[in-house]
Every structure is written in C-alpha cells, then in structure tokens.
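Peer 1: following is a predicted model, sequence given first.
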Amino acid sequence: MLPDVPADRARAVAERARAALNEPFLVDGLALDVDVSIGVAVSGGAPMDIDSLLRQADIAMYTAKERQSGVEVYDAAADGHDRGRLVLLSEFRRGMAEGHLVLHYQPKMSLHTPTVEGLEALVRWEHPTRGLLLPGDFLPAVEQTGLIEPLTDCVLDLALAQVREWTEQGWEVPVAVNLSARSVHRPDLPARVLSALATHGVPAGMLRLELTESALVAEPDRARDVLTSLHTAGVSLSIDDFGTGYSSMGRVKHLPVSEVKIDRSFIAEMATTAEDAALVRSVVDLGHELGLTVVAEGVEDRATAAALADLGCDVGQGYLFAAPMSAAEMTGWLADRFTRHPG
C-alpha cells in the first residue's frame, strides 16, 4: 500500500487514517461513532509474498484490538501465540459457513413443581480434527472480532428452528440464547432478532436473551435502548451470572428484564459459606420485590435444590436435573418429560 516507507512513517499514516475514521459519521440524521483498529506490517525490503504480509498485518490489528491502542506494528515475538489464534479464527469462519456449529440444550426446572420452565441453548463447534469444542475453546477469540455478530445470528437461527420443530410436536418450551456484550450495544440487534423470529414463525415470547452484567457497564444508555426495543417486541430478557460483575439490583430495576440468574460460584458454596448463603437469600428477596424470576445456576445435588426452594428461589439449572444435551437427545428427554408430566 505504501512503497518504501519505514515502520514509523507507516504508523503515522495509520494514525491519521484512524483519526479520520474516528470522526462521527452522519447517517440518516444520526451521528455514529466507529472504533477503528489498524495493523501495520512492513516487508523491510526482504522478499515476502502478499499472503504473508497480510497475515502479519492481521496479527498486528488483533494486537491493537486487545491492547485498545488503535494502531500496532507487527511484532515477530508475538507471532507464535497470535498465529495460532488467527488459524483458529480462520477455521471458525469456515466451520460456521459449512454448518459445523451445533447447539446443546440444558433444561431450567421449577424448584417447586415438576415443570420444565425453559431451555438454555449452548453453542458447540464440531471441529473436523479436534472433535467437539466447548465455548471456552473458541469464544474468547471470536468475541474480539466481527465474527461474534454472525455467530449470534447463527445461534439464533439454529435455536429458533429447533423451537419451531418442538412446537410442532406440541412442546412449547422457551429457549434462551446468550448475547455477547458487543451484541447488546448493536442498534440493529432488535431488527435481526425480529427477522429471525419471523423467518421461523416463532412467537417472541418463546425466546429469552441472556446477557451478562458486564454488558451493561459500557454505554449503559445504548444497552438500555436496545433492550427496551427487544422487550417491547415481546422478547424476554435475563441477567446471567448475577453477582460476579458490576451490576446491582439498583441498576437492574431500570432495565426491562424479567429474570436474574445467580452465578454458580455462589450456589456451590452456599451450603458451607454463610456469606454466599446470605447473598443468594438477598438476591432472591430483592428479585421478588422487583417482580423478577430468580434462577440458580449450577445446582448439582438435592440438598442444594431443597435449600434454594426453602429460600424461595424459583428455578434451578444444573447437572442435578440434566447435563447439556444435543438436540436429538433433548427431543427424547422432552418426550419422556411431557409423557410423565403432560401439564
């Protein structure tokens, strides 16, 4: 792009480009702010093919994203780690396009009646050589890139197609889909969600979107606008991993959410740690005061389930009830549940 330019001058050009792109764009009367990250690679006069140079620039760009520095010049010392991540992202993009992403489902059960309150959709990657990969193996890298939005759309599409299939079998079970912090701040998210619901003919009330507390910290006003649009359309909203971030019931009460999920770390220790038991009790009480459903994550044994029920917690999720299952396995599980508990 810039012949015979040393690294420092290339960085200066990138900084000027970034400054120009960071100016607000006026679109249909709205001022839009765009964050830009730029990676710089310099051939140094040595022979280098275009693909290698672009790969180095790509690595530098991801480094700029991580450090939130705006511009970074390729550093060979960081290539080992970043190259592996770059390969992973390339494989993920291809895997998503080729249909290698699948959803597993874990039930959310009433702690007071034998009722299936809903299911949570959990994404998995059927990697052609590494086998079934869990979110922790690929989501951290994906969330730093623009791939998180196509992933969100893919998961919505898979989940709603499955909801439609189960509904046609007579099982009306709401399904929850997790949102990244980046998705929560996208003004086009409500339109994308409504489009997916319409495509599959699924009522908005059959979908619940779960967001973490951290998603509410950055640009809370924009997040509130997006969530309000979803709520107005009839989509249910939930705060996931409550208690581990920077949120509070004071913040939650100003958001159109209907559910809070207490993080599993507090549930695991509530039987032996007074502080965790007190936190669970306070979340349950305050949640009910605000008219929210309270869900406990990570319920592993009957004693914990009984203790939660005594505190008035509404719903439990965890291996006591069922591990995450493939769509086919969950179909069999639902058939058995609805046969034994038709209501």
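Peer 2: Arrived safely. Numbers count the residues shown, from 1 in each chain.
Peer 1: contacts and neighbour counts: CA atoms only from here.
Peer 2: OK.
Peer 1: any buried residues in the helix ranked longest in the chain, and which?
Peer 2: Taking DSSP state H as the criterion, the chain has its longest helix at helix 148-168. Buried residues in helix 148-168, counted by 16 or more other C-alpha atoms under 10 Å: 148-149, 151-152, 154-166.
Peer 1: tell me which residues touch Glu213, please.
Peer 2: 239-242, 244-247 (C-alpha atoms under 8 Å, 6 or more residues apart in numbering).
Peer 1: do Thr293 as well
Peer 2: Thr293 neighbours (C-alpha under 8 Å, 6+ apart): 258-260, 287, 314-315.
Peer 1: hmm, back to that, run the chain-centre distance for the longest helix of the chain.
Peer 2: Put simply, helix 148-168 sits 14 Å off its chain's centre (C-alpha atoms, centre = their mean, to the nearest Å).
Peer 1: need the residues that contact the helix or strand following that helix.
Peer 2: Downstream of helix 148-168, the next assigned helix or strand under DSSP states H and E is strand 175-178. Residues outside strand 175-178 that contact it (C-alpha under 8 Å, 6+ apart) are 118-122, 155-156, 159, 163, 206-211.
Peer 1: strands - which of these land there?
Peer 2: Here DSSP state E is the test, and the contacts of strand 175-178 give 118-122, 207-211 as lying in strands.
Peer 1: looking at those residues, spot the one nearest Phe25.
Peer 2: Leu211 (28.2 Å; C-alpha to C-alpha).
Peer 1: structure two is appended below for comparative analysis:
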Amino acid sequence: HDALLEQINEWSKETAAPADALMDIINLRLKNIDKLRNQVGHQKADKIVAELARQLKEALGSSAEIGQTATNELVGLHANTEHSREELQEKLQALLRQPIVIDGNEFRLDTSAGVLRVKRENVKDNANVVIHDAHQHGYSAAENNQVFSFLDQDNDLVNDQDEPLSKQLLSAIENENIKLYYQPRLNTNSGYFSVLEAIVRWRDNQRGYLSPEDFKPLIEEASLAKQFTGWMIKTAFNDVSQWIKKDFIVRLSLHITLNDILEPAILNAVAKSLNQTKFPASSLSLEVSERSLVRINEQAKVYLKKLRSMGVTVIADQFGEGQLTLQSIFVLPVDAIKLSENLVLQATSNSDKKRTLISMIKMARSRGLKTIATGVDNRAKLLLLKHIGCDELQGSILSKPTAKDDIPWARIR
C-alpha cells in the first residue's frame, strides 16, 4: 500500500505531465489462486502470479508498474495512459483468456479486472482515497463475476452506445404486447396529482396483461432485463417530449431495477435521455429496489451520485421488506422512501405496526426524506396515510394506471 501511495503521489506532482493526464489503476483479483496453491504448491503458484504480472506489464507498456498487494491481488499503475477504454478492455480480456504456462504446463486463472481511471489534477493530496476507490472497484468487479469493469472518476455518463434489443423484445414491442402506462401519485399537501409513475404491462395471450412481477421470470437474464429497462426509459422520455410540446406539467418516476441490480448502463441511458430531451432533471425520480441498494457497486454509486447532483430524485422502493433500516438509508444516495404495500396493510389492522409506521414517517421527515405509499386501494389506507402525514399516495382508489392519451391532466399540478 505504501509503495502504491508513493508512486501515485509522485505522479500527481509531476510538473511535466498536464493536469488532465490520466492514470489507470488496474486491480486484478485472482479468484482461484488459493486453490491452485494447494494443488501445485506455494513456489509454483508464486511463479504463476509472477508470470501474469510480467504479461500485464507487457500488455500495458514498459512505463507501467506492477505489484502484488495480496496473495490473490495484483495492482498495475499506468501513468499518462493514452489507451481508450475499448483498447484497454481488449488488451486485458485477451490477456486473461490465455493460460499461464510454467515449465511446459498450462494453468488457468479465474481473474477479474477492475480499472479505475483518474486525472492527475484530481489525485493530488487525495491518493489514499484513490487507492481505496480502486480497491473497492476491483472487489465489486470480482463479487459480480465481471471479467472487466471500468470506472472513470470523471465520467460524463453519456458516451456509451445504445444496446440493441433482442428479437424477443423487438417482437413483443412491434406486436404491441408491451405497453407503457402511467399511474398518477397524489400529493397529500396540495390535494392534486403531482407525479406520473411509468408502469410496464406485457400482454400474454392466455393471461392478459402481466405486471413486472408477473413477467420477471421471462427476462431474468441480466442482458434482457437491461434491454427491457432501456426500452422503458426511451419510451417514457418520448412520451414526455410530446407532453412538453403540449405545455403539460410533467414529473416522471421510473423504476429501473427490475432484476434488483442497479446497472451503470441504465443510469447512463437515463442521463443520455435527459441530455437529449432537455427534460429538467429536477422533475425526474428514479425508483430503485432495496436489494439493489444493498449490493450497489462502485461504478453505479458514482453514476447515481452524479444524477442526484443534476437534480434527479432517488427513491428506495418497497422499503420495509428487505434488509435496509432507516439508519442505513441515511448514508445511501437516496432522497425518498416508497413504503412497501405489506407495511401499509399491516398498519391498518395492527396497532403496533401502525405505531412503527408513524415513527418511520416522522424519522424520515426529520432527515429530509420524502415518504411515498403505494397500493392505496381502500378508504382505510387512504385515511390512515393522510392522517400520519405520508407525502405522496398511489393506488387504485385514487387512479388506476392509464394509457398516455388518457391521463387526467386537469388534476395534475
């Protein structure tokens, strides 16, 4: 750690390098090295790691510095790099696909590469934080079984290309089996609807329209869930653009963690849509599941913080069902909590649960968090939630999800 710190500090103070010069910190996690060490012995395992380090330096260039920071971790520093993300990804993936040959025998390492790219001007007097961030990013890449993960600390969020839709989704969209509806949320202070939440419905020939929970098994694969959410974002922003032209007041809420993973690519798609449509970021809310917040990776956390800095509101969805407490929410990049339907249902029939809900809403308000309740489908829930001061309410007793052409604009403020 000390050697890394010294090298990064020296580079940050170089007068010959421009302020916007870049350094890549490459963290390689060798996930099966302990197993190999037990199979072939410490000496040969050390040779395997040393050979990987040599090959990494060769791939990056003679100016790169490579060191072993733990028995299962290599760190490479490449100062003043000129590699694009794509070039670096190609080099590292090609390297990690190849077996390591020692004494004529091939050994395959199960390796994950996490790359943190930093500017020289951002490193000065900040090297400890940079090392920590690089370490965390490498750890997250390994935990998520990513062969390559890239995080640019100065990323502008909007450079990635759109991912093409699968044939399955294209077919469903073209046949209008997938549609986007909008359900208004009531602001309890004003008495008007104030937000439209985009809700996806997928029509099944036998069962009719399915909710996201119903069709989640159809898109369990991560790439499909990402494509589906990307389609939803694009469609919602197209609708928003049409409403703005008609001078409708629009505040939009999007659920972006269908498979309980907060994807950096999805956050990028949101930023890209905001940039293209000029829709005010302060009029957009992103709903993310509790589970996705618990296991958020460093890249997604950076992107989420940048969206919040633009004015986007982040809502912890289905709060009260998972592992998160209000205390843990306070340290996460969250502006509001959306109470789980079960939490509200129990509070209408159990006095202890009612007291818990009241306490939760008071505590959230004291820390500046907005509270939202969904599943308000009867008068008992409506009266309770209004009485205890919940900020926004959503449910069938107020308004059902409607098609984009049937939204009750006269009741929206």
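Peer 2: Done, it's in. Source: prediction; values computed, not measured.
Peer 1: next, the TM-score between them, please.
Peer 2: The TM-score (TM-score structural alignment, normalised by the length of structure 1) is 0.69; 270 aligned residues with a C-alpha RMSD of 3.0 Å.
Peer 1: picking that back up, Throw the contacts of Glu213 of structure 1 into JSON lines and include neighbour count, secondary structure and distance to Gln106 of structure 1, thanks.
Peer 2: Shown next, in JSON lines, are the contacts of Glu213 of structure 1 (neighbours: other C-alpha atoms under 10 Å; DSSP: H, G, I helix; E, B strand; the rest coil; distance: C-alpha to C-alpha, whole Å):
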{"residue": "Ile239", "neighbour count": "26", "secondary structure": "strand", "distance to Gln106 of structure 1": "17"}
{"residue": "Asp240", "neighbour count": "23", "secondary structure": "strand", "distance to Gln106 of structure 1": "15"}
{"residue": "Asp241", "neighbour count": "22", "secondary structure": "strand", "distance to Gln106 of structure 1": "16"}
{"residue": "Phe242", "neighbour count": "25", "secondary structure": "strand", "distance to Gln106 of structure 1": "19"}
{"residue": "Thr244", "neighbour count": "15", "secondary structure": "coil", "distance to Gln106 of structure 1": "22"}
{"residue": "Gly245", "neighbour count": "14", "secondary structure": "coil", "distance to Gln106 of structure 1": "23"}
{"residue": "Tyr246", "neighbour count": "13", "secondary structure": "coil", "distance to Gln106 of structure 1": "27"}
{"residue": "Ser247", "neighbour count": "17", "secondary structure": "coil", "distance to Gln106 of structure 1": "25"}
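Peer 1: and the helices in the stretch 1-150 of structure 1?
Peer 2: For the stretch 1-150 of structure 1, the helices defined by DSSP state H, counting those that start in this stretch cover 7-21, 50-67, 79-97, 135-142, 148-168.
Peer 1: cool, the stretch 301-413 of structure 2 as well?
Peer 2: Under DSSP H, counting those that start in this stretch, the stretch 301-413 of structure 2 gives helices at 326-329, 341-347, 351-366, 379-387.
Peer 1: okay, angle between the third one and helix 379-387 too, please.
Peer 2: So the one you mean is helix 351-366 of structure 2. 40 degrees (axes from the mean of the first three to the mean of the last three C-alpha atoms, to 10 degrees).
Peer 1: mean deviation, helix 351-366 of structure 2 versus structure 1?
Peer 2: Taken over the aligned residues, the distance from helix 351-366 of structure 2 to structure 1 averages 1.3 Å (mean C-alpha distance after the TM-score superposition for structure 1).
Peer 1: what is the corresponding segment of structure 1 for that helix?
Peer 2: Helix 351-366 of structure 2 corresponds to residues 274-289 in structure 1, going by TM-score structural alignment.
Peer 1: show me what counts as buried in the matching stretch.
Peer 2: Going by 16+ other C-alpha under 10 Å, stretch 274-289 of structure 1 has these buried residues: 276-277, 279-281, 283-285, 287-288.
Peer 1: format the residues you listed as CSV; extra columns: distance to Glu329 of structure 1.
Peer 2: CSV is the format used below for these (distance: C-alpha to C-alpha, whole Å):
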residue, distance to Glu329 of structure 1
Asp276, 34
Ala277, 34
Leu279, 35
Val280, 32
Arg281, 34
Val283, 33
Val284, 32
Asp285, 36
Gly287, 33
His288, 34
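Peer 1: which residue lies nearest the spatial centre of structure 2?
Peer 2: Leu262 (2.9 Å; C-alpha atoms, centre = their mean).
Peer 1: so for it, what's the nearest residue that isn't a sequence neighbour?
Peer 2: In space, and not counting its chain neighbours, Leu262 of structure 2 is closest to Ser292: 5.5 Å by C-alpha to C-alpha, 6 or more residues apart in numbering.
Peer 1: map that neighbour across to structure 1 for me.
Peer 2: By TM-score structural alignment, Ser292 of structure 2 lines up with Ala215.
Peer 1: quick one: that match and Arg222 touch, right?
Peer 2: No. Applying C-alpha atoms under 8 Å as the test, Ala215 of structure 1 and Arg222 come out as separate, 10.7 Å apart.
Peer 1: who has more neighbours, those two?
Peer 2: Ala215 (21 against 15; other C-alpha atoms under 10 Å).
Peer 1: mind checking the SS state of the residue nearest to the centre of structure 2?
Peer 2: coil (DSSP: H, G, I helix; E, B strand; the rest coil).
Peer 1: quick one: contacts for it?
Peer 2: 256, 288, 292-293, 296, 300.
Peer 1: how about these, which pair is most distant?
Peer 2: Checking the contacts of Leu262 of structure 2 with C-alpha to C-alpha, the most distant pair is Ile256 and Ile296, at 13.1 Å.
Peer 1: which one's more surrounded, the two?
Peer 2: Set Ile256 of structure 2 next to Ile296 and count neighbours by other C-alpha under 10 Å: Ile256 wins out with 25 against 19.
Peer 1: before we move on, back to that, can you tell me what part of structure 2 the longest helix of structure 1 aligns to?
Peer 2: Under TM-score structural alignment, the match for helix 148-168 of structure 1 is residues 225-245.
Peer 1: average offset of the matching stretch relative to structure 1?
Peer 2: Looks like 1.2 Å for stretch 225-245 of structure 2 (mean C-alpha distance after the TM-score superposition for structure 1).
Peer 1: of all the helices of the stretch 1-150 of structure 1, which lies closest to Thr304 of structure 1?
Peer 2: Here helix 135-142 is closest among the helices of the stretch 1-150 of structure 1 (C-alpha to C-alpha), at 26.4 Å.
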